[in-house]
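Colleague: after the sequence you'll find the predicted model.
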Amino acid sequence: MNSPVEIPFDNIILLDRLSGTPVYLQIAHKMINAIQRGLLSNGARLPGTRALAETLDVHRKTVVAAYQELHAQGWIEMLPNKGTYITYKLQESGGKQLLINAEDLVSYPRAAGFSFDKSMLLDRPVSVSNVELEFTDGLPDVRLAPLDKLAKTYSGILRRKNSRKYLGYSHVEGNRFFREKLAAYLNNTRGLHINAENILTTRGVQMGIYLASALLIKRGDRVVVGDLSYYTANMIFQNAGANMISIPVDSQGISVEALRKLCETTPVRMLYLTPHHHYPTTVTLSAERRMELLSLSAKYGFIILEDDHDYDFHYNSSPVLPLASADRAGMVVYIGSFCKALAPGLRSGYMVAPANLIAELGKLRRIMDRQGDLMMEQALGEMLDDGEIQRHIKKAQKVYHQRRDLLSTQLDAQLGEYLTFKSPPGGLAFWTEWRKDINLMRVSKACLKQNLHLPQTLLFQTGKLSAVRLGFGNLNENEMTEAVLILKDILDKMH
């Protein structure tokens, strides 16, 4: 058996005195690491507790505790009057002990040791920044969210004697109470005629799109989107193997005539829409075109995937009801969420469809997110029941209306020579078309130097188009004024 003198424990066991992990566990973990990597082979004799304590400059009781931990896990054998030995046998390479640098003992592999497919389809620019001032693609202001009410409701549920029923596994399509209250809310606000069986809860709109894509799209199916369209949805469809076809979008929304001509010659599986405020251009699909699309869907058999991510915010008049409210043929799958109404981090979304489709979608959802957050859904259900969410949306809508009007005024006054726009009828973003001699990437980089984040994902610049989607919901009046002045300063210096 090996003598303990031959093993350089002072290089194997490197201790971090500032770590939150107890020293005895650090010793045990480093020894296990060395055993797994072959530096400490089967049968190797470990030094006595006093000797190792002196080597590592720790108390003997610390080494005793480390050996006890190793013994409890089955890595070593402690024989009275004989010593302590490694008992876990590793396969050795060519009968020789594997040698390894001490530095490698505390590092994780930089790459997988096996091959796997990589998807370029799912690559997207990272738009994370540490600066406080930022234009988004239409996110809400989380400072307005009714967090105190949510916290009070959530903690109250936890204190109830029956709270355990929300903490176990479930086999339903989400919290029943929440789905019932959500159904009533959607019926009242969107003109639907649904019940709890028509709702599947999700972790936001993107999860709903993914579930619909996974269940309803086969490789080679044709999916029609607007030109332009929501990039994340496009990525999901392409990842499912769909053949993407884009058709024009004008001031009335997606072109029904172009879709009709396409259907006359080509089988279409799905049409993806953001009809309330088209992404990214913010135009509203007209009521006439909505009815024409429903008629075409029933005639040609394509699914309408209706993404209504920001229905709750409208300013000029009452919103046009979703296509799902007039669907009589069961061709519409309706997707929405509370991520814009409350806060993006509260991942609460939903899918609305005929009950047989919801049941099948539920099977798929259960293998990736077994049941969702039943406790949070209960809290949201109770907030819907007492009208708290409805009151919050009404208050927030007034705030966002004021912010929309302010940004409209400032863009016109400060940046009118550089861009044009139409004030959006709803939602939380402007679609601005810029002079083609302006390099948008240069503007974005210059903004960051002045502590304003203008993410690349908001920039749309091609040979035919130069546009930026500017979200205003997250900016208060002072922040918005500062952001616009920074843009003006940069553009004035560049041109």
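Modeller: Yep, that arrived. Numbering: from 1, shown residues only.

Colleague: going forward, measure contacts between C-alpha atoms and count neighbours the same way
Modeller: Fine.

Colleague: now the longest strand along the chain: buried residues?
Modeller: In terms of residue count, the longest strand belonging to the chain (DSSP state E) is strand 243-250. Under the neighbour-count criterion of 16 or more other Cα atoms under 10 Å, strand 243-250 has 243, 246-247, 249 buried.

Colleague: now do the helix or strand following it: which elements does it pack against?
Modeller: For strand 243-250, the following helix or strand on the C-terminal side (DSSP states H and E) is strand 253-254. Packed against strand 253-254, as judged by 3 or more Cα pairs under 8 Å, 6 or more residues apart in numbering; DSSP states H and E, are no other helices or strands.

Colleague: after strand 253-254, next one along is what?
Modeller: Proceeding N to C from strand 253-254, the next assigned helix or strand is helix 256-265, under DSSP H and E.

Colleague: what angle separates that following helix from strand 243-250?
Modeller: On the basis of axes from the mean of the first three to the mean of the last three Cα atoms, to 10 degrees, helix 256-265 is oriented at 150 degrees to strand 243-250.

Colleague: give me the packing partners of helix 256-265, helices and strands only.
Modeller: Under the contact criterion of 3+ Cα pairs under 8 Å, 6+ apart, helix 256-265 touches strand 243-250, helix 287-300.

Colleague: state the helix or strand in which Thr284 lies.
Modeller: Using DSSP H and E, Thr284 sits in no helix or strand.

Colleague: state the number of residues packed around it.
Modeller: The local packing of Thr284 (other Cα atoms under 10 Å) involves 22 other residues.

Colleague: same check on Leu415?
Modeller: 19.

Colleague: just give me the neighbour total for the spatially closest residue to it that is not a sequence neighbour.
Modeller: Leaving out its chain neighbours, the residue that sits closest to Leu415 by Cα to Cα, 6 or more residues apart in numbering is Lys488, at 6.2 Å. As a burial measure, Lys488 scores 17 neighbours (other Cα under 10 Å).

Colleague: gap between Lys488 and Met441?
Modeller: Lys488 is 15 Å from Met441, where distance means Cα to Cα, to the nearest Å.

Colleague: so where does the residue lying farthest from the centre of the chain fall, helix or strand?
Modeller: Among residues of the chain, the one most distant from the C-alpha centroid is Asn81; the distance is 59.1 Å, by Cα atoms, centre = their mean. Assigned by DSSP H and E, Asn81 belongs to no helix or strand.

Colleague: try this one next to it:
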Amino acid sequence: MFPYKTIFQLNRKSKQALYLQLSNQFIALIKERKLMPETKLPGSRTLSELLSVHRKTVVACYEELLLQGWVESIPKKGTFINANLPELHQQGFLPKTEISPINNIGFQFYKDKSLERKPIKKEIGFMSLNDGVSDARLTPTEDLARTYRRICSKKEIYKEMSYGSLFGNEKLRITLADYLNKTRGLNINKNNILITRGSQMGIYLSSKLLLNEGDIIVVGQTNYGSADTNFLQRTTNLVRVSVDENGLFTDEIEQICKKKPIKAVYVTSHHHHPTTVTLSAERRIHLLNLSKKYNFAIIEDDYDYDFNYNHSPILPLASHDTNGNVIYIGSVCKTVAPVFRVGYVVAPKEFVNEAANQRRFIDRQGDALLELTFEDFIKSGDLDRHIKKVMKVYKARRDLFCQLLKEHFRTFFSFETPKGGMAVWITLDKKYSWKTVAEVAQKHKLEIGEWQRYDLAKLGHNSIRMGFATYNEEEMYELINRLSKTMNEVIQI
């Protein structure tokens, strides 16, 4: 007789019901061919006595096996292993543990090397030079949690918990339209807004609607790497133009337009990514005029509009667009915290409608409860109060960071103090390479990150972004100390 008593191991302290433990072990034995097809199983009373469990446990186990098709019940004869089960051909080298992670793959799929990114090192004791990220510790979590709980406790909230609009929560779209009209000088209503899961989704949807194989999109010679990747995924022709202290060189864009049709220009007008420079008023007007004359779209990624330290924020291109050429993309992710994936695309109604149709197939709809929370957060004035609070903190951190860079790295780095944003664009003396710096920095528990992605055009500018917003004063001194040790070692190589 099969050794049921010794082979089954039941854990009465487990959260999993005994009958499920028993049925799962039966299934494992059947798959391993230790219990062969047509094998008769012991009666429920017999097995319950062998395993010292209640008979109902065995009955429930057999019912579960029957429902899943592993066994068949023949009246007046008993319960038998299904006679028609095919043999399962498993790799012999897979570990036979209770939980066996599958590290091998039995099928082919397409991989895209261009999408691979080096993971951020989060080992204990390591510090990272990031791209310019907000300090999550400043997030008003208690205020947001209180609002979220209040919204969830409303009697009618169940109406928001089923399938909703592809465009995002209507209340948020109405409130956001009013907010953007007041703060960005736009002239829109809810029909011009699609709520997204951050600006990345907005860039993805815009490129999908605008670009086909062979189409031309113009970007800066230095540009936001993730945007470049999005556009290249559409197998487009990426045409790069110069970037100087006044932003994208629009005269070059005009020369391109005279020779061949372009579909779009991508621009981070407020603080160019990665260099942080602002697109001048003259070039803003020139670019808008070109878009009207040559009928191309302007994808305006306004990723950090709220963070400007020397003067009031400059109104976006979208605020001056009277011809419907600008697709305006933004988010509250950087303003509050990256974890809150609430962004938006602002564009003519027809474009927004099609973007919503496309969005259906990658993300049926957003998080209505989170969107309602941010609707309240904006409408109550809490967002503006939060921005004013963190602006003071980030300005102080920018000033300290730039001061320390000047004091300790004059012979290594050159940079301009940024007018806004959360990062400094730093150029390393050509005598040194970021590759060497990154390697040496590891010894001092400092992660430089993917320095290569700042020069996708292979210009050899030897520059990267260094974020300052994440670190408080104590952490910043430690960061500078590690960077100083790194550079002092680099000059010895």
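Modeller: The structure has been received and is ready for your questions. Note that the structure is a prediction, hence the values are computed from the model and not measured.

Colleague: can you say which of the helices and strands packed on helix 256-265 of the first structure is nearest to Pro146 of the first structure?
Modeller: With Cα to Cα, the closest approach to Pro146 of the first structure among these belongs to helix 287-300: 33.2 Å.

Colleague: ok, residues contacting the closest one?
Modeller: Helix 287-300 of the first structure is contacted from outside by 252, 256, 260, 263, 267-268, 303-304, 320, 323, 326-327, 329, 331, using Cα atoms under 8 Å, 6 or more residues apart in numbering.

Colleague: could you redo the last one with a cut-off of 10 Å?
Modeller: 252-257, 259-260, 263-264, 266-271, 275, 301-304, 320-324, 326-332 (Cα atoms under 10 Å, 6 or more residues apart in numbering).

Colleague: out of the helices and strands packed on helix 256-265 of the first structure, nearest to Gly463 of the first structure?
Modeller: When those are compared by Cα to Cα, strand 243-250 sits nearest Gly463 of the first structure, at 16.6 Å.

Colleague: quick one: that closest one aligns where in the second structure?
Modeller: Per the alignment by TM-score structural alignment, strand 243-250 of the first structure matches residues 237-244 in the second structure.

Colleague: before we move on, the earlier item: OK, contacts around the residue farthest from the centre of the first structure?
Modeller: No residues are in contact with Asn81 of the first structure under the rule Cα under 10 Å, 6+ apart.

Colleague: Ala260 of the first structure -> the second structure?
Modeller: Just to correct that, residue 260 of the first structure is Arg rather than Ala. Mapped onto the second structure by TM-score structural alignment, Arg260 of the first structure lines up with Glu254.

Colleague: burial measure for its match, as a count.
Modeller: By the other Cα under 10 Å criterion, the neighbourhood of Glu254 of the second structure contains 15 residues.

Colleague: quick check: closest non-adjacent residue to it.
Modeller: Glu254 of the second structure sits nearest to Leu290 (Cα to Cα, 6+ apart), 6.9 Å away.

Colleague: okay, the one you found and Lys258 of the second structure: tell me how far apart.
Modeller: Going from Leu290 of the second structure to Lys258 of the second structure by Cα to Cα gives 10 Å.

Colleague: of the two, who's got more company?
Modeller: Leu290 (19 against 10).

Colleague: the first structure: which residue goes with the more buried one?
Modeller: The alignment partner of Leu290 of the second structure in the first structure, by TM-score structural alignment, is Leu296.

Colleague: all helices of the stretch 301-450 of the first structure, in order?
Modeller: Along the stretch 301-450 of the first structure, the segments classed as helices by DSSP state H, counting those that start in this stretch run 355-366, 374-385, 388-415, 440-449.

Colleague: now list the buried members of the contacts of helix 287-300 of the first structure.
Modeller: Among those, those classed as buried by 16+ other Cα under 10 Å are 252-256, 259-260, 263, 268-271, 275, 301-304, 320-324, 326-327, 330-332.

Colleague: hmm, Asn316 of the first structure is touching Gly426, no?
Modeller: Yes. The criterion here is Cα atoms under 10 Å, and Asn316 of the first structure meets it with Gly426 at 7.5 Å.

Colleague: anything in contact with each of these two?
Modeller: Joint contacts of Asn316 of the first structure and Gly426 (Cα under 10 Å, 6+ apart) are His401.

Colleague: neighbour count: the two, which is higher?
Modeller: When neighbours are counted by other Cα under 10 Å, Asn316 of the first structure and Gly426 differ, and Gly426 comes out ahead with 26 against 9.

Colleague: show me what that one lines up with in the second structure.
Modeller: Using TM-score structural alignment, Gly426 of the first structure sits opposite Gly420 in the second structure.

Colleague: what about the helices in the stretch 1-150 of the second structure?
Modeller: Using DSSP H, counting those that start in this stretch, helices in the stretch 1-150 of the second structure cover 4-7, 18-31, 44-51, 55-68, 141-152.

Colleague: quick one: buried residues of the first one?
Modeller: Of the residues in helix 4-7 of the second structure, none has enough neighbours to count as buried (16+ other Cα under 10 Å).

Colleague: who are the packing partners of it?
Modeller: On a contact count with 3 or more Cα pairs under 10 Å, 6 or more residues apart in numbering; DSSP states H and E, helix 4-7 of the second structure meets helix 18-31, helix 44-51.
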